[in-house]
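# Below is the sequence, then the predicted model.
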Amino acid sequence: MKAMLDLSGIKSGGGAQLATNFLAHIAGQGGTKMFEFILVSDKFPRTETVSDFSELVVAPSSIVGRLRFEHVELPCIARQHGVTHSYTFFGPGLPARTGLKQLVGVAYPTLVYDDSPYWDYLPPGFKVKKRAQNALRKARLRQADHLIFETDTMLERAKRAGLVTAGSSVIPPTPTAFLKASPPPHTGPVRFLILAGTDPHKNLWRLFEALPMIADEALDVRFAVSITRNAFLAAMVHPDPAKARLVDTYFEFLGALPPDRLQEAYDDATVVLNIADLESFSNNYMEAWLTGRPLLVSDRDFARDTCGGSAIYVEPHDIASLVSGLRQFAKGQAEIAAMVAEGRQRLKRLPTIEQRTSQILALLSGL
């Protein structure tokens, strides 16, 4: 077997970190040359984190450039390397090709959540574009030889959506090795850590909408967000000068966080907040459990199935529900010790990096 590693679907720091952990473990086991080459997008964050593990092949992210690359250039490169297998870490996989066996990791909740409120709040033009993109991704995933999902919830929804046409497995992710448990701050406001971009499904705009109610109740809370102030304000669905004036009172903008700054961000946090409409298995959940933080999350099946009693659940599109969740932490009504204990138990159920890597490589070689 000669394999290539496809990371071209990864454009976020969280996905890049998981891929780096995977490669680092293989290298540590003497398998540096496991993959003939690694395929990344020209938008892959921090290519230096993976360039030491194998030859890098960079794919253009433009639609026309990507189509030409996948159908003309990539097959030539694969033949030159004698590639017979590919493993897509996260993404839709590659075009089907005779003689190429594909193992594909799926983490696209938009493909299986047609009933999500996410679709109700998208601009019409963006919604049409996203639906078309999803149709192409679904068609490609149906051609894969084996699909890997992170949760049973995602697998069952994928089956109902008709995505699973061949083999499938559930392999949960592995927590990062860069974080450790630490005591939360004992003084000052309740700090909610939000490690998210400005994608519409993350619902950061709902926190913006909630600011007047938070101010009226004088809740002693702050939000530390891993984006810039300008990016946050640009993503607001309903810009409002009155609410914008409250932003600097309640928000701290951390910008993009490299791995070596994550621990500090968690050390300063009281609660981890993720009110997304769509997730597969968010890094936020695992990292909250690992660092000993409770969670405030959206009331969705993926969140309840994954987090159980380690979180308080809110409806992000109901401002009263969202503020109620914030209030429980601000007023000391949340059972934090029990939530943290539940998180520790759920962390123990996740595979180690050794177990997860072994499962993936066994599936790849068995195709």
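Done, it's in.

# From now on I want contacts and neighbour counts done on CA atoms only, so please keep to that.
OK.

# Would you mind measuring from the spatially most central residue of the chain to Leu193?
What sits nearest the mean C-alpha location of the chain, by Cα atoms, centre = their mean, is Ser282, with 4.9 Å. For Ser282, the distance to Leu193 equals 14 Å [Cα to Cα, to the nearest Å].

# residues shared between the contacts of those two?
Common neighbours of Ser282 and Leu193, counting by Cα atoms under 8 Å, 6 or more residues apart in numbering, are absent.

# What segments of the stretch 1-150 of the chain are helices?
13-28, 63-68, 74-81, 124-141 (DSSP state H, counting those that start in this stretch).

# Mean neighbour count, these: which tops it?
Of all the helices of the stretch 1-150 of the chain, helix 13-28 has the most neighbours on average by mean count of other Cα atoms under 10 Å, namely a mean of 18.

# by contact count, what packs against that one?
helix 353-366 (3 or more Cα pairs under 8 Å, 6 or more residues apart in numbering; DSSP states H and E).

# ok, Ser116 touching Glu279?
No: counting by Cα atoms under 8 Å, Ser116 does not reach Glu279; the two are 11.0 Å apart.

# which of those two has more neighbours?
Neighbour comparison, Ser116 and Glu279: the larger count goes to Glu279, with 21 against 14 (by other Cα atoms under 10 Å).

# next, the one to line up against it:
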Amino acid sequence: MKILTNATALDSRGGYSVIHDFLYEISNKSNVLREKQIELTALVAKENLCKYETEQLKVIYEPYPKKSPIHKWKYENRILPSLIKANKFDFYLSLQNSGLPYLDIPQYVLIHQPIPFSDLKPKELELKNFIKYKVLLHSIYKRQLANVDGVFVQTSWMKEAIQRKYSYKKNIHIIRPAIQSIENNVSPLGSTHDKEFSRMETKLLYMTNREKYKNNAILIEAIQEWNAQNTNKVVLYLTLDGQSTEHIRYIGKIPYESIFKAYKSVDALIFPSLTETLGLPLLEAQEAGLPILAADLPYAREVCGSNAIYFNPRSKTAIMRSIGNFLKNRYARNPGQFHEKSILTSNDNYMDYIRIIHSHTDKYHGIAKTNEMLGGT
């Protein structure tokens, strides 16, 4: 059985972490591939990922689709289908949110981009992201999903959104790969971060980036207004580069090897993002026993359950109210206080993708054999 996995678009941030973790796990469990007589080929956009190649896992660096949108279109509509046919692959697995328009073999798709399923308004996205995700990717789903044999997602809210928005009737599998523990990620933060986190005021951390949907602007306004109205000041730390003020501190990226130490150095995580697949910092903060103030949206409710103070992320007043609620209660940093388990405890893994595809084998070949007997295709 031969499976082709495409991840040629995943070269940065969350997308890269998906293919990295996928290959890392598959490489370490290649004995499962051998036992099931599976040959897995992965197409990647980062050459360093080739180090995970094993006898059963072939990793191919393919930069062609990243050259331009035209190259990507040609690769997925001309080159890749020809490659699949020439190498007689049995199944196609896309880890990059969309499948291929025409295939004679079953295909599965991992959908981990939440923007097409969110209620984001045009002003809450950069124009390029609105066009890319709300227009183009939405159009692709309308045309392609009917030809996709199975979909993988990481959360229930994504599954329900796909079913609701596109009336998808085939199998949607919720696979929540276990998140790597960060308890040992306590390397020194460095003198700059140590000095920042030594402040006596209440410290709120937001692990963020510059995308509009991260909702940085309204959070900053809420913090500024809170501090203008209250003597109990709050310091907001943003993992961005920028010009700091007294209570809005731009601290840049925190090294991953120090991330657990960073969580332990602040009083709470605040997370006003307007959409996420699941929100990795929400999982990490729970592992660190850190209080959480989060957007009252499906992704956060599913990940945090009762482990957070929720607020309307589009309302400064609501954000300020949640800060006041937190300061009033001063939740103890104690994992034992949590009443619901985080999906951090998931027993799923990336090998489950392969197991599910493998379980399709008998059904697929049975149909193919019946069609052949009947003279069909």
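Nice, I can see it. All values reported here derive from a predicted model rather than from experimental measurement.

# Got a TM-score for the two of them?
Remark: TM-score between the superposed chains equals 0.79 [TM-score structural alignment, normalised by the length of the first structure]; 338 aligned residues with a Cα RMSD of 3.1 Å.

# Which one of the helices of the stretch 1-150 of the first structure lies nearest to Lys348 of the first structure?
Checking the helices of the stretch 1-150 of the first structure against Lys348 of the first structure by Cα to Cα gives helix 13-28 as the closest, at 18.1 Å.

# Distance from that closest one to the middle of the chain?
Distance, stretch centre to chain centre, for helix 13-28 of the first structure: 14 Å (Cα atoms, centre = their mean, to the nearest Å).

# The equivalent of Tyr168 of the second structure over in the first structure: neighbour count?
With TM-score structural alignment as the criterion, Tyr168 of the second structure lines up with Val164 in the first structure. Neighbourhood size, Val164 of the first structure [other Cα under 10 Å]: 21.

# Any figure for the gap between Thr345 of the second structure and Gln286 of the second structure?
Counting by Cα to Cα, the gap from Thr345 of the second structure to Gln286 of the second structure is 11 Å.

# out of the two, which sits in the more crowded spot?
Gln286 (24 against 13).

# ok, that one - contacts?
Counting by Cα under 8 Å, 6+ apart, Gln286 of the second structure touches Ile292, Cys304, Asn307, Pro335, Ser342.

# what residue of the first structure takes the place of it?
So, by TM-score structural alignment, Gln286 of the second structure is matched to Trp289.

# contact partners of stretch 208-222 of the first structure?
So stretch 208-222 of the first structure is in contact with 189-192, 236, 243-244, 246-247, 249-252, 319, 322-323, 326-327, 330, going by Cα under 8 Å, 6+ apart.

# Which residues belonging to that stretch are considered buried?
Across stretch 208-222 of the first structure, burial judged by 16 or more other Cα atoms under 10 Å covers Phe208, Glu209, Ala210, Leu211, Ile214, Leu219, Asp220, Val221, Arg222.

# And stretch 33-45 of the first structure, by the same measure?
Of the residues in stretch 33-45 of the first structure, those buried (16+ other Cα under 10 Å) are Met34, Phe35, Glu36, Phe37, Ile38, Leu39, Val40, Ser41, Lys43, Phe44, Pro45.

# I'd like the distance between the fifth one and Ser280 of the first structure.
Counting by Cα to Cα, the gap from Ile38 of the first structure to Ser280 of the first structure is 24 Å.

# How about the fourth one?
In this structure, Phe37 of the first structure and Ser280 of the first structure are separated by 27 Å, where distance is defined by Cα to Cα.

# Ok, Glu209 of the first structure next?
On the measure of Cα to Cα, Glu209 of the first structure and Ser280 of the first structure end up 26 Å apart.

# Tell me the counterpart of Thr208 of the second structure in the first structure.
Checking TM-score structural alignment: Thr208 of the second structure goes with Ala196.

# burial of the residue nearest to its match when sequence neighbours are not counted, as a residue count?
Leaving out its chain neighbours, the residue that sits closest to Ala196 of the first structure by Cα to Cα, 6 or more residues apart in numbering is Ser226, at 6.2 Å. Residues near Ser226 of the first structure, counting by other Cα under 10 Å, number 21.

# And Ser226 of the first structure? What does it align with in the second structure?
With TM-score structural alignment as the criterion, Ser226 of the first structure pairs with Thr239.

# separation between its match and Ala217 of the second structure?
14 Å.

# can you check Pro281 of the second structure too?
Counting by Cα to Cα, the gap from Pro281 of the second structure to Ala217 of the second structure is 19 Å.

# mind checking what Lys159 of the second structure lines up with in the first structure?
By TM-score structural alignment, Lys159 of the second structure lines up with Leu155.

# Which helix or strand contains that match?
Using DSSP states H and E, Leu155 of the first structure sits within helix 152-160.

# and that helix, what does it pack onto?
Judged by 3+ Cα pairs under 8 Å, 6+ apart, helix 152-160 of the first structure is in contact with helix 301-307.

# Report the secondary structure state of Arg249 of the second structure.
What DSSP: H, G, I helix; E, B strand; the rest coil gives for Arg249 of the second structure is strand.
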